[in-house]
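> Okay, sequence plus prediction incoming.
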Amino acid sequence: MNIFEYMEKYDYEELVMCQDKESGLKAIISIHDTTLGPALGGSRMWTYQNEAEAIEDALRLSRGMTYKAAAAGLNLGGGKTVIIGDPKTDKNEAMFRALGRFIQGLNGRYITAEDVGTTVADMDLIHEETDFVTGISPAFGSSGNPSPVTAYGVYVGMKATAKEAFGDDSLEGKTIAVQGVGNVSFNLCQYLHDEGAKLIVTDINKEAVQRAVEAFDAKAVDINDIYSVDCDIFSPNALGAVINDDTIPQFKCRVIAGAANNVLKEERHGDQIHEMGFYYAPDYVINAGGVINVADELLGYNRERAMKKVEGIYQNIERVFDIASRDGIATYRAADRMAEERIQSLRNTRSTFLTNEKSMLNGRG
């Protein structure tokens, strides 16, 4: 991987390599874009095969966070930390405190949070060294478990997508196939059940399936059968890459909307479902409730205010469909365009401000 070539291609700002011999910390912080504000993105701990794989993951994930924050209307950019190591065996206090000092050294350009392989307890250790961390224990003013908020955002985004597909946003009587019934999805199912939707569920965890069946009078199906059930809405809430060559021919729905990330295996699959007439809610737009909630912590967390902002996902989904119609493109492309247009608009505005400021300093104001 030619790192500078890759960074130039996608206009990354900064890549920071962090190591602490005593604690064993080997981490990479990627800051993609801070046009809208400081970069926000979680700290992921993973057993990467090599350093190149870790760097590529940090770069890819930080760019994704830029688009998610921009599409959500947040005044934040995109960043990410990846820690090379086994989260089950390699963690220690000194490691996360060392990472906290590296983050503090960035002086607010980057704010971290919990991610795959890290926990609230890990964020608390980072918090010992820096204030530029969210998702810490509620005792420190955090918002706590983000799953219910993420689920609410998916719910309102699903309603907006249903309005595009069916003419109104009511989910009463709609049959919804829910793939995965973990923490986020169980809360989503509660919203759907309360509105009168009929649920079909699946999960590799049989206990999770049984819990959903009992709580929501849901119908359970095998994990391989969820794609082909007769339904109005297919809701992916577990694995990525579930929209692919094998599954698309099986779909018997009109809407695809869920909490899972990276559900398109390849971009061409987004174009394919668009051409086939499916109504797809782009994942990073509809599942942004968690990052919206975490971002509110930066203001001093207020749950009522955060939930009001999450309701804005409804309008964001509407905007995606408007752009898709305006430009004759698939919704996944429209989501990117929506994010890019907002970033460019603010970049131009801030560029003008900075130019004027420089002129004043040079005696030309």
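Received the coordinates, thanks. Numbers count the residues shown, from 1 in each chain.
> For the rest of this, base every contact and every neighbour count on C-alpha atoms.
Noted.
> which residues touch residue 187?
Counting by Cα atoms under 8 Å, 6 or more residues apart in numbering, residue 187 touches 147-148, 151-152.
> how much space between it and residue 215?
11 Å (Cα to Cα, to the nearest Å).
> can you check residue 347 too?
Taking Cα to Cα, one finds residue 347 at 48 Å from residue 215.
> same thing with residue 26?
44 Å.
> Likewise for residue 82?
In terms of Cα to Cα, residue 82 sits 37 Å off from residue 215.
> likewise residue 45?
Distance from residue 45 to residue 215, by Cα to Cα: 34 Å.
> again, but for residue 129
Residue 129 is 43 Å from residue 215, by Cα to Cα.
> who has more neighbours, the two?
Shown here are residue 129 and residue 215; by other Cα atoms under 10 Å, residue 129 has more neighbours (18 against 13).
> just checking, that one touches residue 94?
No - with contacts counted by Cα atoms under 8 Å, residue 129 stays clear of residue 94, the gap being 10.7 Å.
> which residues touch the closest residue to residue 137 other than its chain neighbours?
Computed as Cα to Cα, 6 or more residues apart in numbering, the closest residue to residue 137 that is not its neighbour in sequence is residue 120, at 6.1 Å. The contact partners of residue 120, taken as Cα under 8 Å, 6+ apart, are 114, 135-137.
> List just the nearest of those to residue 143.
residue 135 (6.9 Å; Cα to Cα).
> so the closest one is in which element?
In the assignment (DSSP states H and E), residue 135 maps to no helix and no strand.
> repeat for residue 348
Going by DSSP H and E, residue 348 is in helix 331-361.
> got the buried residues for that helix?
Within helix 331-361, the residues that count as buried by 16 or more other Cα atoms under 10 Å are 331-340, 342-343.
> now the helices: where do they sit in the stretch 101-250 of the chain?
Counting by DSSP state H, counting those that start in this stretch, the stretch 101-250 of the chain has helices at residues 120-127, 147-166, 183-195, 206-216.
> try this one next to it:
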Amino acid sequence: MNIWTQDYEQLIFLQDRSIGFKAIIAVHHTKLGPALGGCRMMDYGNEEEAVLDALRLARGMTYKSALAGIPYGGGKAVIVGRPGTAVNREAWFRSLGKQLHKLNGLYITGLDLGSTVQDMDGVREETAYVTDTTGSLGADNELTATMTAYGVFLGIRASLKRAYGSESLRNKVIAVQGLGKVGFKLCRYLQEADAKLIVADIDAARVRLAAASFGALASSPEAIAAVPCDVFAPCALGGVLHEGAIAALDCAIVAGAANNQLATPEDGERIHGRGILYAPDYAINAGGIIVTAAELEGADAAKAKSDTERIYGSLERIFAEASLRGLSTAAAADQITEELLGKQLF
């Protein structure tokens, strides 16, 4: 599926030259409710890369919300900039907040890669259409990241049950690519379940910390996808499952937290063709958006955790339907989700 041929409700380009601010908001679908999706801040190579990322992520949020059974659509904001550089972050995020307010609730933003709770506080200065602010459910004890990791942990167990007949992680080898907030928390869940970990991250300090905390073995970011393991868990950026990487996989299962893991739709078929069980990303990593929905509904952490636990059954359904329909799990997940959306996205 060519992302450029898909219908989107809005694609908005933002710029404030006086503060060096440039951003993009993509709203994919709001027929089931306001679009949800965090604000990502990255140093994109060019504007086209930023647009494509926003479009892919927004569509993924539509599918994630629908499959998770929450009444929201999909959207995404991306700010073009390098996190950690000397910019006026408060001014940047307040500028984003001003635009969100003009959308009058069509899109609600929150945390994502490169943004912080303090950044969301800046958005809150200009609009109420933001989550994950100081004192909120999503920001409290990093619940958004924790539930994302918990959902992936449950999804790995569901995948092991499908592939091996048992969900036990004891002595199973899990290769975790990416040790950010979600990847690191996932490692803790896995280590407590007696899994053996191999980890990689571009930040060598995070790798050392994982080795000390979990007894993990280290791999390089370039080699981690090809290490022999039971489960490869991509938890960094998207697009890691491309033709070359899939050919090199030495695992029974791919199940991780990263968004948009497949570089192209055809890559879902390539994984299937290799006999590797793939847990579709927007099914397994829905814990964060479930927390956001709970926050907007005024629910508590216990409700968010209970709803996140449905990820296990959602994956079981995808695996069963893929087998029944003779499809890859990626294609089966899309079909199930589009049926939930009433087949007609627009």
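That came through fine. This structure is a prediction, so every number in the text was calculated from the model and none was measured.
> Superposing both, give me the TM-score.
Remark: TM-score between the superposed chains equals 0.88 [TM-score structural alignment, normalised by the length of structure 2]; 343 aligned residues with a Cα RMSD of 2.7 Å.
> Closest to residue 283 of structure 1 out of the contacts of residue 187 of structure 1?
residue 151 (12.6 Å).
> Map the closest one across to structure 2 for me.
Residue pairing (TM-score structural alignment): residue 151 of structure 1 is matched to residue 149 of structure 2.
> Near the closest residue to its match other than its chain neighbours, how many residues? Count them for me, please.
What sits nearest to residue 149 of structure 2 in space, not counting adjacent residues and going by Cα to Cα, 6+ apart, is residue 186, at 4.8 Å. The tally of other residues near residue 186 of structure 2 (other Cα under 10 Å) stands at 27.
> Do I have it right that residue 186 of structure 2 meets residue 152?
Yes - look at residue 186 of structure 2 against residue 152 with Cα under 8 Å: they come within range, at 7.3 Å.
> Residue 81 of structure 2 reaches residue 45, doesn't it?
No - contact criterion Cα under 8 Å: residue 81 of structure 2 and residue 45 do not qualify, at 10.0 Å.
> Looking at these two, which is more packed in?
Applying other Cα under 10 Å to residue 81 of structure 2 and residue 45 shows that residue 81 carries more neighbours, namely 18 against 9.
> In contact with that one, which residues?
22, 41-44.
> Next: residue 208 of structure 1.
Residue 208 of structure 1 neighbours (Cα under 8 Å, 6+ apart): 181-182.
> Could you measure from the residue mapped onto it from structure 2 over to residue 238 of structure 2?
Matched to structure 2 by TM-score structural alignment, residue 208 of structure 1 sits across from residue 206. Distance from residue 206 of structure 2 to residue 238 of structure 2, counting by Cα to Cα: 20 Å.
> same deal with residue 295 of structure 2?
26 Å.
> Kindly report the same for residue 296 of structure 2.
27 Å.
> so how many other residues sit close to the residue lying closest to residue 298 of structure 1 once chain neighbours are set aside?
Distance criterion Cα to Cα, 6+ apart; nearest residue to residue 298 of structure 1, sequence neighbours excluded, is residue 134 at 7.5 Å. Using other Cα under 10 Å, residue 134 of structure 1 has 27 other residues around it.
> ok, for the counterpart of residue 30 of structure 2 in structure 1, nearest residue in space, not its chain neighbours?
Under the alignment (TM-score structural alignment), residue 30 of structure 2 maps onto residue 34 of structure 1. The shortest distance from residue 34 of structure 1 to any non-neighbouring residue, by Cα to Cα, 6+ apart, is to residue 77 (4.6 Å).
> ok, now which ones touch the alignment partner in structure 2 of that neighbour?
Mapped onto structure 2 by TM-score structural alignment, residue 77 of structure 1 lines up with residue 73. For residue 73 of structure 2, the contact set (Cα under 8 Å, 6+ apart) comprises 28-36, 61-62, 65-66.
> The residues you listed into JSON lines, with extra columns for distance to residue 168 of structure 2?
Output for those, formatted as JSON lines (distance: Cα to Cα, whole Å):
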{"residue": "28", "distance to residue 168 of structure 2": "38"}
{"residue": "29", "distance to residue 168 of structure 2": "38"}
{"residue": "30", "distance to residue 168 of structure 2": "39"}
{"residue": "31", "distance to residue 168 of structure 2": "40"}
{"residue": "32", "distance to residue 168 of structure 2": "37"}
{"residue": "33", "distance to residue 168 of structure 2": "38"}
{"residue": "34", "distance to residue 168 of structure 2": "39"}
{"residue": "35", "distance to residue 168 of structure 2": "37"}
{"residue": "36", "distance to residue 168 of structure 2": "34"}
{"residue": "61", "distance to residue 168 of structure 2": "30"}
{"residue": "62", "distance to residue 168 of structure 2": "32"}
{"residue": "65", "distance to residue 168 of structure 2": "28"}
{"residue": "66", "distance to residue 168 of structure 2": "29"}
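> what about burial for these, which qualify?
28-30, 32-36, 61-62, 65-66.
> Sitting in strands, which of those residues do you find?
Among those, the members falling in strands (DSSP state E) are 28-29, 35-36.
> residues in contact with residue 109 of structure 2?
Counted by Cα under 8 Å, 6+ apart, residue 109 of structure 2 has contacts 36-39, 76-77, 129-131.
> just residue 60 of structure 1 next, same as before
Contacts of residue 60 of structure 1 by Cα under 8 Å, 6+ apart: none found.
> Show me what it lines up with in structure 2.
Using TM-score structural alignment, residue 60 of structure 1 pairs with residue 56 in structure 2.
> burial measure for residue 144 of structure 2, as a count.
What residue 144 of structure 2 shows, counting by other Cα under 10 Å, is a neighbour count of 27.
> Make sure it is actually in contact with residue 291.
Yes - under the criterion of Cα under 8 Å, residue 144 of structure 2 makes contact with residue 291 at 5.9 Å.
> got any residues that touch both of these two?
Counting by Cα under 8 Å, 6+ apart, the residues touching both residue 144 of structure 2 and residue 291 are residue 138.
> Which one of the buried residues of helix 331-361 of structure 1 is nearest to residue 198 of structure 1?
Using Cα to Cα, the buried residues of helix 331-361 of structure 1 come closest to residue 198 of structure 1 at residue 331, 26.2 Å.
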